[in-house]
Structure formats: C-alpha cells, structure tokens
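> Sharing a model that was predicted from the sequence below.
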Amino acid sequence: MNRLDTPPAEAIAPAADYSSDFALWLTEQARTMRARRFDLLDIDNLCEEIEGMARKEHRELQSRLEVVLVHLLKCKFQPEQRSSNWVGTLEEQRGQIARILKDSPSLARRVMEYADAEYPRAAVVAARETGLAIATLPGSNPFSQAELLDRDFIP
C-alpha cells in the first residue's frame, strides 16, 4: 500500500500511547494523518510536539550564535592567539546558522535579538578561555548581524 491508499479504519486506529512508545506513536499519528482520519489524532500531544520542534530551532540558533560570539571575541581580543581551530569553529557554526536560516527564514529577524541575549554568556566563556578579564570585553554585543553571519569576517 502506498501513501495515497487509505487503509481500513481498524488498521489506522492509534494503538500506541504517547507516553509509552513515542516512536510508534509518531508513526501511527503520521499514518492516521495520511489516511485523513483527523478524528483519531492525538491533537493535544501533536500540538505540543510541533511547538517543541519550533522551540528547538530557536534554541539551536541561539546556541550557535553564542559559539560564534565566543570565537569572534577571542579573535578580536587575542588576535595573536588566533588558531585554525577558532577559524574552523567560526566556519562550521556560520555554515550551520546559514542552514537554519535557509530552512526557517523567519528566524533571520531574531538573529540580533538572540545574539544580544547570548552575548553576556559568550563574554564570560571567551574571558575564561582566553584568560582575559571580563572587563576587557565590551559590555554588550559589539558585532553587527552582517559580521556575525559573514563567513569571511574575522576581526
């Protein structure tokens, strides 16, 4: 049977409970949707999972921006220590951010909000990793969105 075929109702009636077998529950929910048996869907848990997927995308962008900020700070304030590892990390994180923004373009408008929010934590990490006093680093995010995302920008 292919995705367009509609199985009999008893073949799609969900048997797995959300809390007892998540993978089976997901498979059954997808099968139920494909069968257009919306009355059998576990709507509340489906909504929770969809919202959770959106939150995960936001968290991933925030996390990757924090790493970019740490490495930009390290490059800016300890240029003599710049390593291929730092530059490679910037390249990897910016590439992953580009992928996130390609898949979810609406997140582009959140880049600066998230970067500014992540900056204090990034500054602490950069100070710890470089041995610099935290007071040496700017009190707020000194990088523009273009600088954060530009794969060629290294201060």
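Now that the structure is in, tell me what you want to look at.
> For the rest of this, base every contact and every neighbour count on C-alpha atoms.
Noted.
> contacts for stretch 42-55?
Here stretch 42-55 makes contact (CA atoms under 8 Å, 6 or more residues apart in numbering) with 18, 29.
> Check it against this one:
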Amino acid sequence: MRTKQDWEWLAAGSEYLAAVAVRELLQEGKSMEAYEGLAFLIESMGKSKKLALRSQLIRLMSHIIKWKCQPERRSSSWAITIDSARTEIEEIQEEVPILNRDYIESVWDKCFVRALREAQMEMGKKKCQIAALDWAEVFEEEYWFEED
C-alpha cells in the first residue's frame, strides 16, 4: 500500500509512471488505492499545466514589454515569440479548460511583475515606462514586423 508521500513523489516525478501504477492497482481490484493515486495524479497534472501557462504568460508579457519599450529593436523573432506564446496558452486552455480567463486574471499581476523584471534585465534598463498591460495588449493586439 502506497502512502500519501509515495503518491506525491511518484506523481511529481513522472505522471506516466503514476498512471501506470493506478492502472496496475485497478487491474488488481484495488480501487480505493487506485482512486487515491488518481487524485494525486490529477493534482500533479493540474499544477504542471498551471506552471506552464504562467511561464508562457510571463514570456508573452515580457516580449510585449520589450516591443513597446524598444521599438527600434523590434524583429520578426519577437513577433513570432508573441504569437507562439499565445498559441501555447490556447493549447493549454484547450487541454485544461479551467485555466480560463478567470484563472489568467487571478495570476495576471504577479506574472506582469516578473515579466517586467525579466524584460528590464534583457533591455539593460532600470526603469521602463510601462506600468501595466491590459488584456487587449496581451491577447488581441497585432504585433507584426516588416522590414523597411
């Protein structure tokens, strides 16, 4: 019989191996143990998707900040990164629908602070004139780069 710590460790270390362990328990008819393992697996998967979404949101915001603060350095690479981060977020939301706009708004300020810090470090600036980003700037505004 696995303990709570065993399931936490297994699910955090390998979601695949945790799923295999749950399947084995079900095959053995140990449904209560399998249910416990499944609960930890679901929790672990939710955490990893939340981390992935926050990471992509920070990446997205950071590039938009740089786009706005350094127009002379804009590139197609930045536009592609912005589009790619948006796509990654959409894919995470399709996979885990509870990570919707409400969830994003609940982590928005914290992600913005981190994105601003990362952008400033990359730009070598102590202060950027951007105090906030709104939803439209992050998810709706078009960012295209065309060389002269």
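Now that the structure is in, tell me what you want to look at. The model shown is predicted, which means the values in this text are computed figures rather than measured ones.
> How alike are these chains, TM-score-wise?
Between these two chains, after superposing, the TM-score reads 0.74 (TM-score structural alignment, normalised by the length of structure 2); 135 aligned residues with a CA RMSD of 2.9 Å.
> what's the longest helix in structure 2?
helix 31-69 (DSSP state H).
> what comes up buried for it?
If you call a residue buried by 16 or more other CA atoms under 10 Å, then helix 31-69 of structure 2 has these buried ones: 33-34, 37-38, 40-41, 44-45, 49-50, 53-67, 69.
> what does stretch 137-145 of structure 1 give?
Buried-residue list, stretch 137-145 of structure 1, by 16+ other CA under 10 Å: 137, 141, 143.
> Inside strands: which ones of those?
Counting by DSSP state E, no part of these is found in strands.
> Just want the most central residue of structure 1.
Taking CA atoms, centre = their mean as the criterion, Glu60 is the residue nearest the geometric centre of structure 1, at 1.9 Å.
> Counterpart of Gly29 of structure 2 over in structure 1?
Here Gly29 of structure 2 is matched to Arg37 in structure 1, going by TM-score structural alignment.
> that older thread, distance check, the residue nearest to the centre of structure 1 against Arg34 of structure 1.
Using CA to CA, to the nearest Å, Glu60 of structure 1 is found at 30 Å from Arg34 of structure 1.
> ranges for the helices of structure 2?
Using DSSP H, helices in structure 2 cover 4-13, 15-27, 31-69, 76-95, 101-123, 135.
> Contacts only, for whichever residue in structure 1 pairs up with Val96 of structure 2.
Alignment note: Val96 of structure 2 maps to Ser104 in structure 1; criterion TM-score structural alignment. Contact analysis of Ser104 of structure 1 by CA under 8 Å, 6+ apart lists nothing.
> Ok, the one 10 residues further on next?
By CA under 8 Å, 6+ apart, the residues touching Tyr114 of structure 1 are 61-62, 65.
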